[in-house]
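[1] Have a look; sequence and predicted model below, questions after that.
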Amino acid sequence: MNNPLARARYLLSAHNVKQLPPDGGYEVAFAGRSNAGKSSALNAMCQQNALARVSKTPGRTQQLVFFDVSPLYRGPEPAPEPDRFLVDLPGYGYAKVPQNLQAHWQAFLDRYFGTREALRGLVVVMDIRHPLKDYDRQMLGYAVQRGLPAHALLTKADKFGRGQQQQQLMMVRKELSSAFGDTVSVQTFSGESKQGVEEACAVVSRWLELVPPAA
């Protein structure tokens, strides 16, 4: 598969609303509990080993990190296409983050999800062994409230056999359907074995309009 996400490059990190890039173009945000495998998933999808920092310290990501996947501009004609970004959100659910920082991120994310016009979809990364924690549901709720599509990655699927993977997938799919209807899709994924990488890339590339829509 020709993967347009492979051209991803670091753009900037934002700690507050003023540091965000202009609200144009298209963005897909990635969220996940600390140590759910979000950085590994981003690296696998972008075919780069160190694009997103993988840390053994939970809660290491403390900014919204923007990666540029815009089509290469070969101007001056035709006019440049809209910017496209992947947005790595702070790892959440880590008890040792100070309360004032938790409050800051809550307010920042509320504003980001509530007002960001460029946002086209949300990927929520969940460890297949511990899916659908309260924070996961909260993040999915942000997308649903905005009428945005969401996609759940059940990461670290290589920790389970195929039968156990399918059992977990069916359970999560049933719970998501009950809570959110058909607005949230779900798949198994492993950054280690590359299972599900092509499927996840196709979803994100479609939201960013980097590939033609499915017939």
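    Sure thing, it's come through. Numbering: from 1, shown residues only.

[2] hey, let's count contacts and neighbours off CA atoms from now on
    Noted.

[3] Quick check: which element contains the residue positioned nearest the centre of the chain?
    Centroid-nearest residue in the chain: Phe30, 1.8 Å away (criterion: Cα atoms, centre = their mean). Element membership of Phe30 [criterion: DSSP states H and E] is strand 26-32.

[4] Residues in contact with that strand: which ones?
    Residues outside strand 26-32 that contact it (Cα atoms under 8 Å, 6 or more residues apart in numbering) are 38, 82-92, 118-126, 136, 139, 204, 207-208.

[5] Now which of those would you call buried?
    Buried subset of the contacts of strand 26-32 (neighbour count, 16 or more other Cα atoms under 10 Å): 38, 83-92, 118-126, 136, 139, 204, 207-208.

[6] quick check, distance from the lengthiest helix in the chain to the centre of its chain.
    Across the chain, the longest stretch assigned as helix under DSSP state H is helix 162-180. Relative to its parent chain, helix 162-180 has a centroid offset of 19 Å by Cα atoms, centre = their mean, to the nearest Å.

[7] Okay, one more to line up with it:
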Amino acid sequence: MGQFAATRPFAHVIQDLFVTTEPPKPISYNSARFLLSAAQLSDCPPDSGREVAFAGRSNAGKSSAINCITTNGKLARTSKTPGRTRLINFFSLNRENCRLVDLPGYGYAKVSRDMKDDWQQHLSHYLTERRSLAGLVLVMDIRHPLTDFDQMMVEWCEHNNLPLMILATKADKLKFGQAKTALLGIKSALKDVQCLQHLIMFSATAKTGLEDCRNGLTQWLEG
């Protein structure tokens, strides 16, 4: 005892008994707040922590899905002009260094070919070089799934071993049996895709699949 006290003062021993490690805060998606917009990789926040990105063809319901997940109808811009969002938009969460990322839409934007090529280049840089990217949420319209863009994103995730979640959105536009059949069709088409971790029937209007989506996001963000 005397030897222990000499090397480890008794007051320090008592102090250590009462020192507790504060557990990290549970992630609250309602806490999401706009952080910044980036036109290119160099404009993005510091590449630390973990973030999950959302991608989707224009008019697939990506902004509505993000707004539903965060219970903030104005967080991600929705527009009657699909493809209007041309920047990489970052949203902070209540846990430090955890972010959601809204990637530019693709498809119907009425812009020049040079601008579209520019978007694709910066998007490619982000997806290829962003070390804090923990997973990709691919939003596709359940009525028109697996477009060329969707297939490209699935193949990219598979090639780069990036965890993938698919939200089959606008499920409320179909009868349940039709939506279920469509979901099974997507599952069958992607049966050999190893990176696909979550395939969720989703409706921002009816909140279908909301908790499953949040649980998958939390799994990725908590690492």
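    Yep, that arrived. Owing to the predicted nature of the structure, the values given are computational and were not obtained by experimental measurement.

[8] before we move on, the earlier item: after superposition, how close is the strand holding Phe30 of the first structure to the second structure?
    Superposed on the second structure, strand 26-32 of the first structure shows a mean distance of 0.4 Å to its aligned residues (mean Cα distance after the TM-score superposition for the first structure).

[9] need the strands for the first structure, in chain order.
    Along the first structure, the segments classed as strands by DSSP state E run 9-14, 26-32, 64-68, 84-88, 119-127, 150-155, 184-188.

[10] Make CSV from those and add distance to Ser178 of the first structure to it.
    Rendered in CSV, the data for the strands of the first structure read as follows (distance: least, Cα to Cα, whole Å):
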stretch, distance to Ser178 of the first structure
strand 9-14, 35
strand 26-32, 21
strand 64-68, 30
strand 84-88, 27
strand 119-127, 17
strand 150-155, 15
strand 184-188, 10
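
[11] contacting residues around stretch 95-105 of the second structure?
    With Cα under 8 Å, 6+ apart, stretch 95-105 of the second structure has contacts from 24-27, 32, 48-58, 63, 76, 82-93, 119, 123, 221.

[12] do that again at 6 Å, thanks
    For stretch 95-105 of the second structure, the external contacting residues (Cα atoms under 6 Å, 6 or more residues apart in numbering) are 49-58, 83, 85-93.

[13] now do stretch 59-72 of the second structure
    29-30, 73, 75-76, 78, 82, 139-141, 204.

[14] Of these, just the buried ones, ChimeraX syntax please.
    Applying 16+ other Cα under 10 Å to those leaves a buried subset, and the ChimeraX line that selects it is:
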select :29,75,76,78,82,139,140,141,204
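
[15] Test my guess that Ser203 of the second structure contacts Ala171.
    Yes. Using Cα atoms under 6 Å, Ser203 of the second structure is in contact with Ala171, at 5.2 Å.

[16] mean deviation of the lengthiest helix in the second structure from the first structure?
    Looking across the second structure with DSSP H, the single longest helix is helix 113-129. Its aligned residues in the first structure lie a mean 1.1 Å from helix 113-129 of the second structure after superposition (mean Cα distance after the TM-score superposition for the first structure).

[17] Going by neighbour count, list what's buried in that helix.
    119, 122-123, 126-127.

[18] And Gln219 of the second structure, how close does it get to Tyr126 of the second structure?
    Per Cα to Cα, to the nearest Å, Gln219 of the second structure is found 22 Å from Tyr126 of the second structure.

[19] And Thr81 of the second structure, by the same measure?
    For Thr81 of the second structure, the distance to Tyr126 of the second structure - Cα to Cα - is 25 Å.

[20] hmm, back to that, quick one, which of Ser203 and Ala171 of the second structure is more surrounded?
    Shown here are Ser203 of the second structure and Ala171; by other Cα atoms under 10 Å, Ala171 has more neighbours (26 against 23).

[21] check contacts around that one.
    Per Cα under 6 Å, 6+ apart, neighbours of Ala171 of the second structure: 179, 202-203.

[22] Report how many residues lie close to the alignment partner in the first structure of Arg50 of the second structure.
    By TM-score structural alignment, Arg50 of the second structure lines up with Tyr26 in the first structure. Neighbour count for Tyr26 of the first structure, taken as other Cα under 10 Å: 20.

[23] Let me know the distance separating Tyr26 of the first structure from Ala118 of the first structure.
    Relative to Ala118 of the first structure, and taking Cα to Cα, Tyr26 of the first structure is found at 5 Å.

[24] Check Arg129 of the first structure too.
    32 Å.

[25] go on, Gly181 of the first structure?
    Gly181 of the first structure is 24 Å from Ala118 of the first structure, by Cα to Cα.

[26] Then Tyr10 of the first structure?
    Taking Cα to Cα, one finds Tyr10 of the first structure at 18 Å from Ala118 of the first structure.

[27] Lys56 of the first structure now?
    Distance from Lys56 of the first structure to Ala118 of the first structure, by Cα to Cα: 31 Å.

[28] ok, now Ala41 of the first structure?
    From Ala41 of the first structure to Ala118 of the first structure the distance is 22 Å (Cα to Cα).
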